[in-house]
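Undergrad: Just need the structure, nothing else, for what follows:
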Amino acid sequence: MAVTVETLEKLERKITLSLPLATIQTEVESRLKRLARTVKMDGFRPGKVPMKVVSERYGYSVQYEVLNDKVGEAFASAANEANLRVAGQPRITEKEGAPEGQATFDAVFEVFPEVKIGDLAEAEVEKISTDVTDDAIEKTIDILRKQRRTFAQRAADAAAQDGDRVTVDFEGKLEGESFEGGKAEGFQFLVGEGQMLKEFEDAVRGMKIGESKTFPLAFPEEYHGKDVAGKTADFLVTLNKIEAANLPEINDALAKSLGIADGTVDGLRADIKKNLEREVKFRLLARNKAAVMDALLTKAELDLPNSSVQSEIERLKTSARADLKQRGVKDADKAEIPDDIFRPQAERRVRLGLVVSELVRANELYAKPEQLKAHIDELAASYEKPEDVVRWYFGDRQRLGEVEAVVIENNVADFVMSKAKVTDKALSFDELMGQG
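TA: Reported below is the predicted structural model:
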């Protein structure tokens, strides 16, 4: 087989493939003979259909299959012989004017790029650190207490204050007209916890049972109700009931109710600290890994295979349609989504994937079995039966592959950090958690 390779532009290549027609014809006849032994046709017993009839009925489709197979094999062989790393599928077209007895095809395709990674010692990375403080532990205990609070009706002359649960009737009007969602009876909310717009909470705070009040409420421009967003409505609110919140005490009974093994407050604090430290570790890892990847991209030079970018765009569009469907959007699977919406994200992912792959290959940063086991053990530690979770991960190749990808990314992050100019920055617990 004669093979010629041409460079068209950047990553695009062309291979010309020549196949002997005799080879194709021999394979076509062989497949038709096999087909004749099993094919069923009206008027003939199975296996007794004449070859001429089989050929007339199936000859074209079998020839098409053979051509596809043979051209595919020839392309794979030629690409392998030329040491080409093919990205995506080739576009194959038949050439006219082939020598007698030959079929000639042009295969146009892209190759993966050469990735050049500059001096990582010049890369700059900001590394975040966070400590789990006693204050963070106490705030978590307060959240747990609030989740278990009870309410008791306050005295008739009490005024609503932060922390109270109030029951109100209200009606809002825009230029004297009622609007959808602007009226409710027996509506409950907690004062001072941001469940209602600030003007609403400010109006109710200090009111007494049986009292009514009229006040203006300006809806924000980004308010979810489009009919009232950016407009000011007049509200009438009547306070029907005030209930004071009672928080459980921080004692052994609370610890026991939260499932703490030794049923003590010290055990509760230790358990909370352990869980917060695990959450902080994973968040720091994600943040610092993202910073490393950003720094890595600034030191990499490469051309992007259009086929890889397009595949990633299609994957992102499929994911977006699935998300729309989950939200109940009608005909979400047919939604027209322009490629350009996802192109920057797709290009970044493809670029990052190629750069990381090159760094892993060049520096042998592959996931070791002991790293996989340690990472899965850590993921499983927060579950009631960690051994079941470990078995779940190791019992599925795809799940294991996802963990392997994370471990490799961690190896890359550690490698780049060891080379780069690293600036340490301490974040408070609240700052880290507030950034998702």
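
Undergrad: contacts and neighbour counts: CA atoms only from here.
TA: Will do.

Undergrad: any residues touching the helix or strand residue 344 falls within, and which ones?
TA: Here residue 344 is covered by helix 339-363, with elements defined by DSSP states H and E. Helix 339-363 has contacts (Cα atoms under 8 Å, 6 or more residues apart in numbering) with 115, 117, 293, 296-297, 300, 302, 304, 308-310, 312-313, 316-317, 365-366, 408-409, 412.

Undergrad: can you rerun that using 6 Å?
TA: The contact list for helix 339-363 (Cα atoms under 6 Å, 6 or more residues apart in numbering) reads 309, 312, 313.

Undergrad: what do you get for stretch 142-156?
TA: Contacts for stretch 142-156 (Cα under 6 Å, 6+ apart): 242, 243, 244, 245, 246, 247, 248.

Undergrad: if we can go back for a sec, return the set of buried residues in the helix holding residue 344.
TA: Of all the residues in helix 339-363, those buried under the rule 16 or more other Cα atoms under 10 Å are 342-343, 346-347, 349-352, 354-360.

Undergrad: Can you tell me which of the contacts of helix 339-363 are buried?
TA: For the contacts of helix 339-363, a burial check counting by 16+ other Cα under 10 Å picks out 309, 312, 313.

Undergrad: One more sequence to fold, the one below, so I can look at both together:
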Amino acid sequence: MKVNDKKNEGIDREYEITIPSNDIDAKITSKLNEVGKQVKIPGFRPGKVPMGLLKKRFGASVRSEILETTLQESTQKLFEERNLKPATQPKIDLISFEDGNDLEFSVSLQLIPEIELTDMSSFKVEKLISNVSDNDVEDATKKMAENNKKSVPLTNRKTTKDGDLVVIDFVGFKDDKEFEGGKAEDYKLELGSGSFIPGFEEQLVGIKVGSKKDIKVTFPDNYENDDLKGQDALFKINLKSIESLQVPKVDEEFSKSIGFESLKDLKDAVKNQINKDYEYLSRMKIKREMLDFLAENNKFDVPSSMVDEQFDLIWKNIIQAKESNSLEEKDAKMSDEDLEKHYKSIAERRVKLGLILSDVGDKNNLSIGPEELSQAISREASRFPGQEQHVMEYYKSNPQALEQVRAPLLEDKVIDFLLESSEVTEKSVSSKELKELTGATEVDGPVPV
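TA: A predicted model of the protein is given here:
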């Protein structure tokens, strides 16, 4: 194998490789001999088929197979001999592959860049510490009570108003025909909740129990059912009763109704969860500032091939969001050109940070052990009660899904490693200051119920 260097600029490499025709012919002949031992051709015993006949019948397919394997093997040999670490799949172009002549092809690639990490001792960050107050716990338990409202029949009023829970039968029609999924009986709907399509709930305000009413609506353009997107529809409604939603008192009875032994157990669980939330917000702030520091203070060539791949993944999501009219408001206001430029820069940042963190992990032998991975999968499985075993088996049999669990674990381990060399100071703040400084709009103490 002869290798001719054609390009060596930064992380870009290009080579022209020549494989002698004798080597190619020998591989083809060897493969045809293998075929001859297995193939059955009338008039010939296995292994006795003339080479000329084998070439006539199988020469083209064998030649293509030898070409493919030779390109792969030669490229891999090039990487090993030159100690090359490709950033993405190399581009291989065939130059010449004629009978009796040498095989010539080119290999173009970008390399994983060499990274010299900036001095992390110059990274200074504040770790925000916020103690959970009694008010925090009280606010969280009140929200839990709000989420567990109880409905009771309303007897002192017969006309609906916003906020009522109404019990209705309804049938939906499009072009005077019932459509699938548009019918229900004894359906409970909270007026003003926004859980139905726009205009539906508003037309149920101010009508009396026992009334029947036709409601005309238009389905949104981004409605999930393609047959109903943007379509006009009519719903025939029968208002059967009104119920009042009452927020339960946070007491012993309420605590037991949602699975706790006592009010104290509920408050302890809520306090513990809020504390975890506060710690998470504090850590996310530290992580965000560290990633900004790493991106700004480490200079190296970022492989454009990796950026292009990352951008393509992002852009597919943007296109899907556009088609479903679910693009974020700030993105919807941007031109396609500005939007593409914006997400290109995000793609480059992601690739750059990924390379830095991976390099730190490799150089310092940081990895995720089987036990750590198993614990993470168990935590994920616990989110699906009754299906834990199925979830565990899914991850064990799906390498790509397993990597999605492993990657953030390794990222956190690298972040912790880098923090050991950084200057971290603690600062006590109120819960309000914590939310403001971390950009959190609110922090619930979500206890699963």
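
Undergrad: Tell me how the two chains score on TM-score.
TA: Overlay of the two chains. TM-score (TM-score structural alignment, normalised by the length of structure 1): 0.67; 391 aligned residues with a Cα RMSD of 5.3 Å.

Undergrad: out of the buried residues of helix 339-363 of structure 1, what pair is the most spread apart?
TA: 342 and 360 (26.6 Å; Cα to Cα).

Undergrad: any chance you could map the helices in structure 1?
TA: With helices called from DSSP state H, structure 1 shows them at 21-36, 51-81, 134-147, 198-204, 252-257, 265-298, 306-326, 339-363, 369-380, 386-394, 397-419, 429-434.

Undergrad: between those helices, which one is nearest to residue 89 of structure 1?
TA: Of those, nearest to residue 89 of structure 1 by Cα to Cα is helix 306-326, at 7.9 Å.

Undergrad: quick check, distance from that closest one to the centre of its chain.
TA: Helix 306-326 of structure 1 has its average C-alpha position 11 Å from the chain's average C-alpha position, going by Cα atoms, centre = their mean, to the nearest Å.

Undergrad: Against residue 272 of structure 1, how distant is residue 96 of structure 1?
TA: 74 Å (Cα to Cα, to the nearest Å).

Undergrad: The two - which one has more neighbours?
TA: residue 272 (19 against 9; other Cα atoms under 10 Å).

Undergrad: Quick one: residues contacting residue 303 of structure 2.
TA: Contacts of residue 303 of structure 2 (Cα under 6 Å, 6+ apart): none.

Undergrad: Distance-wise, check the residue found closest to residue 167 of structure 2 once you drop the neighbours it is linked to in the chain relative to residue 239 of structure 2.
TA: Excluding the flanking residues, the one nearest residue 167 of structure 2 by Cα to Cα, 6 or more residues apart in numbering is residue 188, at 4.6 Å. With distances taken as Cα to Cα, residue 188 of structure 2 is found 10 Å from residue 239 of structure 2.

Undergrad: Which one of the two is surrounded by more residues?
TA: Under the criterion of other Cα under 10 Å, the comparison of residue 188 of structure 2 against residue 239 puts residue 239 first, with 21 against 17.

Undergrad: Might you report the residue contacts of the nearest residue to the more buried one once chain neighbours are set aside?
TA: Of all residues not flanking residue 239 of structure 2 in the chain, residue 168 sits nearest, at 4.7 Å (Cα to Cα, 6+ apart). Listed by Cα under 6 Å, 6+ apart, the contact set of residue 168 of structure 2 reads 186, 187, 238, 239, 240.

Undergrad: Relative to residue 166 of structure 2, how far out is the first one?
TA: Going back to what we said before, that points to residue 186 of structure 2. Counting by Cα to Cα - residue 186 of structure 2 and residue 166 of structure 2 are separated by 9 Å.
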